[in-house]
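Asks: fold the following, please.
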Amino acid sequence: MELKIGNVRLENPYILAPMAGVTDLPFRLLCKEMGAGLICMEMVSAKAISFHNKNTEKLMEIEEKERPVSMQLFGSEPDLIAKMAAQIEERPFDILDLNMGCPVPKVVNNGEGSALMKNPKLAAEIVRKTAKAIQKPLTVKIRKGFDEAHSNAVEMAKYLEDAGAAAIAVHGRTREQYYAGKADWEIIRQVKEAVSVPVIGNGDVTDPISAHKMMEETGCDGVMIGRASRGNPWIFRQLVEYDKTGNIPERPDVAELKAMILRHARLQLQYKGEYTGIREMRKHVAWYTAGYPHSAAIRRRVNEIETIGQLEEVLESIPEKLDRNSREYYNIMTD
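Replies: Here you go, the predicted structure:
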C-alpha cells in the first residue's frame, strides 16, 4: 500500500510519529531500516531557528538514507513560521509539518501546539502563509480538540485544507487527555469524510492488527505510530510483513534485542559522543526491555552506566538461550 503526500510518494502508509526526545537521528535511522514509510523528526521551534540556537541546529540534522523525512515546526506567529520555513527549505527534508497537537504546558502556555486548536482561524493563517512560502508539501498534526467540550478536529481540518495543507494527521485524543484514556477513532473517520487530502490516523496503534483495524474503521490513508515504536523499531517490519504475507513476525529474541540495543548505542555515540549518547540510552534500554522478564533489574544496572563498555557488560550478562524465567537468569540479572 502506497501513500502520496503532495509530490512525495511513500512506499507504505506507516509513519513514525514525531516525539520530542525520542525521534532523534539515531532512532530514526533504525526505524527506517525496519521499513517505516515516512520518518518524522522531533519538533523544532520556529523562534529558536530565528535565534540560530545551536541545539536546534543539531535537531535539524538529516541523513540521506533516512528519507523521505518530515521536519516539524511549531510556533504561533504566521509570518515568523513562514519566514523560517522558507529559510530552511533547502535542507534535505521532503515534507514540512506544523505541530498543532503538542499538549505540553510550556508549549500550550505560549499559544503553540494544541493551543492552536482553540483558534482555527489563526491556525489556518499559519498554514496559508507557510504553504505560500515554500514549494515542499505542508502537512499539519492536530488533536481531537482542546478538551472534550470542544472537539473541533473536523472544523479545524476543513480550515487547514482550505489554507493549503497537503495532509492532516489526527490524534484521537484531546489536549486535556494528553496520552491517557482511549483514542477516539470516530473523530478520525469524521475528518477523513470531511476533507479530500490524505488523513493520517494516530492513537492506540500498537501492532499490525490495530493498524489495519484503524484503517478499516476510519478509512484513513496512513497510520502514525508513536509510543508503540519506543524500544520497538521492529513494529515497522511487522506492519510491512503483515501486509505482504498476512503473518505477524514473532517478537525479537534476546540475541536480536541485544544487537539492536548495541546498534542504537553505537549510533548515539557516532552522532552525540559517549557522554550524552550513553546517558540518553538509559531510557531507550528501559523501553527495549519492557515486558521481558526481570526488566526492572536491567534498568537498575543500566541507569548507572556511563560508557559503551559498561552497556556491553550488562548485555553480555543476559544469556541468549537461558530460560528467562529460571532462577539462574534471575541471579544473573540481580547480581
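Asks: only C-alpha atoms from now on, for both contacts and neighbour counts.
Replies: Noted.
Asks: report all helices and strands that the longest helix anywhere in the chain contacts.
Replies: Counting residues, the longest helix found in the chain (DSSP state H) is helix 254-289. On a contact count with 3 or more Cα pairs under 8 Å, 6 or more residues apart in numbering; DSSP states H and E, helix 254-289 meets helix 25-33, helix 295-302, helix 308-316.
Asks: buried sites along it?
Replies: Buried residues in helix 254-289, counting neighbours by 16 or more other Cα atoms under 10 Å, are found at 254, 257-258, 260-262, 264-269, 272, 274, 277-289.
Asks: single out the most deeply packed of the helices and strands packed on helix 254-289.
Replies: helix 25-33 (a mean of 22; mean count of other Cα atoms under 10 Å).
Asks: now for the residue lying closest to Thr218 once chain neighbours are set aside: which residues touch it?
Replies: Leaving aside its sequence neighbours, Thr218 sits nearest to Arg189 (Cα to Cα, 6 or more residues apart in numbering; 4.0 Å). With contact set as Cα atoms under 8 Å, 6 or more residues apart in numbering, Arg189 has these partners: Glu217, Thr218, Gly219, Cys220.
Asks: now swap in Lys158 and tell me
Replies: Ala194, Val195.
Asks: please provide the structure for the following sequence as well, for comparison with the first:
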Amino acid sequence: MGDMTLRLGTLEIATPVVLAPMAGITNAAYRRLCAEQGAGLYVCEMITSRGLVEGDQHTKDMLVFDELETVRSVQLYGTDPVYVGKATEILCAEYGVAHIDLNFGCPVPKVTRKGGGGALPWKRNLLGEILRHAVAAAEPYGIPVTMKTRKGIDADHLTYLDAGRIAEESGAAAIALHGRTVSQAYSGVADWDAIAELKASVTSIPVLGNGDIWEAADALRMVEQTGVDGVVVGRGCLGRPWLFRDLAAAFAGETVATLPTLGEVATMMRRHAELLCQHMGEERGCKEFRKHVSWYLKGFSAGGAMRRDLGLVKTLADLDELLADLDPDEAFPVSELGAPRGRQGSPRDKVVLPEGWLDDTDGIGCVIAEDTVSGG
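Replies: Predicted coordinates for the structure are as follows:
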C-alpha cells in the first residue's frame, strides 16, 4: 500500500485508522483498550460546545483521558460559530488536545431538530463560519481541526461535495464522509462511490471514508475503490477491539484476520471491564460494561442464562466467576465475519428539521438553540 501515514496538519498518525466517537462507548477505557491493539487515532465521545463553555459538569466528566493517551482527540458538536470557537480554545488551552473533530454527521432527531449534526451542512455559509471560528481558535496552538459529515439530509438534499469545498476553503485539516444520508441513519449500505467522488473533488486535504468497515479487508477495499487517505471505524469494532490489530497489520501489508477463541474473547472482556472500573470505580464500571456483553458474545453458543447473568454483573469477582464457565476452546463464529454490528435501525421517512430549514442554504444569523448535554 506504500506509505499510509495519515497527516492531519502537523499531526502524523502511523496507521490511517480513526476510531469514530460513539456516545456511551468511546470513553477513556474503551479508547485505551483499542489503542492497546493497534496504532491510530481514538476519538472521545461527542462534547457539546455550549456544555463546555458553560462549564457543565457532565461535559467535564466526559473529558477524561487515560494516562497512556498521548494523542488526545475530541469530537466537538456545535451550531453557533462563537461558541464552537470558544470551546475549541478551551480544549486546546485547558485539556491539551492534539486534534479536534467537528461533528456534522449526527443523525439523531434531537440534534437535527435544532439544525445540528447532519442537518447543518445544508446551511453552507453557517458551516463555513463554524469551521473558520474553530480553525482560528486552534491555530495558535498548532492543533488540526477536521470535520465529519454525511452525504446530506436525504437523497434530494445532498451536501457532501459543497462540504468538501468549504472544508478546504476554511482551513480544515481533513474531511471524513460517512457514505449515508441522515435519513438513512445506520440502515442500508454505505455509498462508497460518494466517498470516491468526494476524494476526487477535494485535492488539498486528506479525505477519510466511513461506513460498513466490518473487517480489515473492507478497509483495504475502501482505500482501493475510493482512493481515500484513511478510514474511520465505528460499529465494526464493537465487541472486537482486536479489529484495530487487524487494521494495523493490513495497512502494513500483512495478512491477518484475528479469530480469537472464546477464551481469548473472555480475556479481552475482562480487560475491558477492568479498565472501565479503573476509570469509573467498580460499580459504575461494571454497569457500563454490561452493554458490551452481547457484542462480545455475538455468534458464540453461550446460552441465554449466561448472557443474562453477564448483563447484570455488579463486581469484577462476579465477572471472573461467570467468564470461567465459558468454554475457552470454542472457535470464533466465522459466520459473524463481515456482518453488521451495533445499531442498524430503519431509514426515516422524514428527517426532523427546524421549520423552514430547507428554504435557503445560507444560515448566517439564524438562531439555533443548542443543547448543553454532551454525549449525543
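Asks: what stretch of structure 2 does the longest helix of structure 1 fall on?
Replies: Counting by TM-score structural alignment, helix 254-289 of structure 1 lines up with residues 262-297 of structure 2.
Asks: start and end of the matching stretch, how far apart?
Replies: Distance between the two ends of stretch 262-297 of structure 2: 8 Å, counting by Cα to Cα, to the nearest Å.
Asks: that stretch: how far from the chain's middle?
Replies: Taking Cα atoms, centre = their mean, to the nearest Å, one finds the center of stretch 262-297 of structure 2 at 20 Å from the center of the full chain.
Asks: just stretch 73-83 of structure 2 next, same as before
Replies: On Cα atoms, centre = their mean, the centre of stretch 73-83 of structure 2 falls 15 Å from that of its chain.
Asks: what does stretch 292-310 of structure 2 give?
Replies: With Cα atoms, centre = their mean as the basis, the mean position of stretch 292-310 of structure 2 lies at 25 Å from the chain mean.
Asks: and what about the aligned residue in structure 2 for the residue nearest to Thr218 of structure 1, helix, strand or coil?
Replies: Taking TM-score structural alignment, Arg189 of structure 1 has Ala196 as its aligned residue in structure 2. With DSSP: H, G, I helix; E, B strand; the rest coil as the basis, Ala196 of structure 2 sits in helix.
Asks: quick one: the equivalent of Leu76 of structure 2 over in structure 1 from Thr218 of structure 1, how far?
Replies: In structure 1, Leu76 of structure 2 lines up with Leu73, judged by TM-score structural alignment. When distance is defined by Cα to Cα, Leu73 of structure 1 is 27 Å away from Thr218 of structure 1.
Asks: same check, this time on Ile332 of structure 1
Replies: 47 Å.
Asks: do the same with Met43 of structure 1
Replies: Taking Cα to Cα, one finds Met43 of structure 1 at 26 Å from Thr218 of structure 1.
Asks: ok, Pro103 of structure 1 next?
Replies: Counting by Cα to Cα, the gap from Pro103 of structure 1 to Thr218 of structure 1 is 24 Å.
Asks: Met1 of structure 1 now?
Replies: 16 Å.
Asks: could you do Ile261 of structure 1 as well?
Replies: When Ile261 of structure 1 is compared with Thr218 of structure 1 (using Cα to Cα), they lie 35 Å apart.
Asks: how about the strands in the stretch 1-150 of structure 2?
Replies: 6-8, 11-13, 17-19, 41-48, 73-77, 99-104, 145-150 (DSSP state E, counting those that start in this stretch).
Asks: tell me which of these sits nearest to Ile205 of structure 2.
Replies: strand 6-8 (8.3 Å; Cα to Cα).
Asks: that closest one aligns to what range in structure 1?
Replies: Aligned using TM-score structural alignment, strand 6-8 of structure 2 spans residues 3-5 in structure 1.
Asks: buried ones in the matching stretch, by neighbour count?
Replies: Going by 16+ other Cα under 10 Å, stretch 3-5 of structure 1 has these buried residues: Leu3, Lys4, Ile5.
Asks: with structure 2 overlaid, how far apart is that stretch on average?
Replies: Aligned to structure 2 and superposed, stretch 3-5 of structure 1 gives a mean residue distance of 0.6 Å (mean Cα distance after the TM-score superposition for structure 1).
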